[in-house]
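**Q** Any chance you could fold what I've pasted below:
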Amino acid sequence: MKITNPQKLILSIIATVGLGSLGGIFTIAEIPTWYAGLNKPSFNPPNWIFGPMWTTLYVLMGISFYLIWKLPISAARTQAIRIFIIQFILNFCWSIIFFSMHQIGWAFVEIIAMWVFILLTIIQFRKLSTLAAALLIPYLLWVSFASILNGSIWQLN
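**A** Next comes the predicted model:
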């Protein structure tokens, strides 16, 4: 990966980690209270894993976004960025729906939409950069697991 514009790389990482961390505002207070009282499946990971996992995924997302953003302006680049932004908005909204609103079923519907838009982002990014697309695969895998977890929590509660 050749870094042609370090400012864009830094801004991409700070933006994804920073905006992604804002979702934590809606999450953190609910973990020891509401979330702790929910019935969860046996495969529910320990709470401490979520922070490092999401931070890593947001860094990878930032690098991936940078690889697309640094490209010359084109219709394909614009479309890829739009889809990335949609999936990122869905990512942010999930925390609000699940943790703040306590709407587990609607959060499940929303995370499925997010999963679809992550896949669409990977497809669009792949047209422009194989590396940018590959960097989003861990994110897709984690959201796949999170979708199963969300669906299971909904079913159990």
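**Q** From here on, just use CA atoms for contacts and neighbour counts.
**A** OK.
**Q** What are the contacting residues of the helix or strand harbouring Gly20?
**A** Using DSSP states H and E, Gly20 sits in helix 6-27. Residues from elsewhere that reach helix 6-27, judged by C-alpha atoms under 8 Å, 6 or more residues apart in numbering: 3, 55, 58-59, 61-63, 65-66, 69-70, 91-93, 95-96, 99-100.
**Q** Report the contact partners of Val143.
**A** Neighbour list for Val143: 111, 115 [criterion: C-alpha under 8 Å, 6+ apart].
**Q** Kindly provide the distance from it to Pro6.
**A** 29 Å (C-alpha to C-alpha, to the nearest Å).
**Q** Go through the helix holding Gly20 and flag the buried ones.
**A** Buried residues in helix 6-27, counted by 16 or more other C-alpha atoms under 10 Å: 8-9, 12-13, 15-17, 20-21, 23-24, 26-27.
**Q** okay, the residues you listed in JSON lines with distance to Arg126 next?
**A** Output for these, formatted as JSON lines (distance: C-alpha to C-alpha, whole Å):
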{"residue": "Lys8", "distance to Arg126": "20"}
{"residue": "Leu9", "distance to Arg126": "19"}
{"residue": "Ser12", "distance to Arg126": "18"}
{"residue": "Ile13", "distance to Arg126": "20"}
{"residue": "Ala15", "distance to Arg126": "22"}
{"residue": "Thr16", "distance to Arg126": "20"}
{"residue": "Val17", "distance to Arg126": "22"}
{"residue": "Gly20", "distance to Arg126": "23"}
{"residue": "Ser21", "distance to Arg126": "26"}
{"residue": "Gly23", "distance to Arg126": "27"}
{"residue": "Gly24", "distance to Arg126": "30"}
{"residue": "Phe26", "distance to Arg126": "32"}
{"residue": "Thr27", "distance to Arg126": "32"}
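**Q** want to put them side by side, so please do this one too:
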Amino acid sequence: MQIAETARDAIDGLANSEGRSTKHLLIGLGITAGAVLASALIARANAPTEDHPDIRRAYDKLDDTPLAPPKSAFAVIWPPLFLALTLSGLRVWNAPASPARTQALTLWGVVQALNATWMAIGPKHLGGQLATAIASLGTSAAYAWRARQVDQPAANMVAPYVGWVAFANVLTGDLWRRNRDRPTIH
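**A** Here you go, the predicted structure:
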């Protein structure tokens, strides 16, 4: 019994779920993890790997930006950022109901939709990818601001994600500038 109580206390502390039912916690976990997983699967489906030669060729045709980190860095960077984004959304989900919570959850959902859109666009439409990246940065920053009003740790968790999205905007912008005179890749 003591182990179960200790585990629940640890979960409550991490997920901001004290006083919430297990059902509420699991629904929130399903929603937040499901949304982030969907974005990750879209990213994987559109990743420039040997398994996706058309996408690889599309990226290979672009003049790359010298600002880009090594491709292997993305595999190390994205998982913890997605985990923090998931946990941040879960903490907001578990916060007491309020207009600020509703707004934060809405912004969190839009961040997820923009993630999926940006990743789905890929290198085929750099202008659309840049527009989505800019919208994602603004929405992510708005989410962090609103989450701060609901649950400070949730906002802190998402801060590195906002920073990464800002850097991704710089990379996407430079990629677009270097390749904007090329016809859209089909």
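**Q** Can you calculate the TM-score here?
**A** With the length set by TM-score structural alignment, normalised by the length of structure 1, the two chains reach a TM-score of 0.88; 155 aligned residues with a C-alpha RMSD of 1.9 Å.
**Q** sorry, back to before: compute the distance from the centre of the helix holding Gly20 of structure 1 to the centre of its chain.
**A** 11 Å (C-alpha atoms, centre = their mean, to the nearest Å).
**Q** do stretch 67-74 of structure 1 as well
**A** Put simply, stretch 67-74 of structure 1 sits 21 Å off its chain's centre (C-alpha atoms, centre = their mean).
**Q** Just tell me the aligned range of that stretch in structure 2.
**A** Using TM-score structural alignment, stretch 67-74 of structure 1 lines up with residues 91-98 of structure 2.
**Q** tell me which element Arg44 of structure 2 is part of?
**A** For Arg44 of structure 2, the host element (DSSP H and E) is helix 22-45.
**Q** And that helix, how far out from the chain middle?
**A** Distance, centroid of helix 22-45 of structure 2 to centroid of chain: 11 Å (C-alpha atoms, centre = their mean).
**Q** now stretch 126-138 of structure 1
**A** With C-alpha atoms, centre = their mean, you get 15 Å for stretch 126-138 of structure 1.
**Q** Equivalent analysis for stretch 6-15 of structure 2, please.
**A** Here stretch 6-15 of structure 2 shows a centroid-to-chain-centroid distance of 24 Å under the convention C-alpha atoms, centre = their mean.
**Q** neighbouring contacts of it?
**A** If you take C-alpha under 8 Å, 6+ apart as the criterion, stretch 6-15 of structure 2 is touched by 17-18, 87, 90-91, 94.
**Q** who wins for neighbours among those residues?
**A** Arg91 (28 neighbours; other C-alpha atoms under 10 Å).
**Q** do you know how far that residue is from Pro99 of structure 2?
**A** Distance of Arg91 of structure 2 to Pro99 of structure 2, given as C-alpha to C-alpha: 15 Å.
**Q** Also Gly34 of structure 2?
**A** 24 Å.
**Q** Three-state assignment for Arg82 of structure 1, please.
**A** Under DSSP: H, G, I helix; E, B strand; the rest coil, Arg82 of structure 1 falls in the helix class.
**Q** Any buried residues in the longest helix belonging to structure 2, and which?
**A** Ordering each helix of structure 2 by length in residues (DSSP state H) puts helix 152-179 first. Going by neighbour count (16+ other C-alpha under 10 Å), the buried part of helix 152-179 of structure 2 is 152-159, 161-162, 164-166, 168-176, 179.
**Q** One more: stretch 88-101 of structure 1?
**A** Judged by neighbour count (16+ other C-alpha under 10 Å), stretch 88-101 of structure 1 contains these buried residues: 88, 90-100.
**Q** Fine, thanks again, bye for now.
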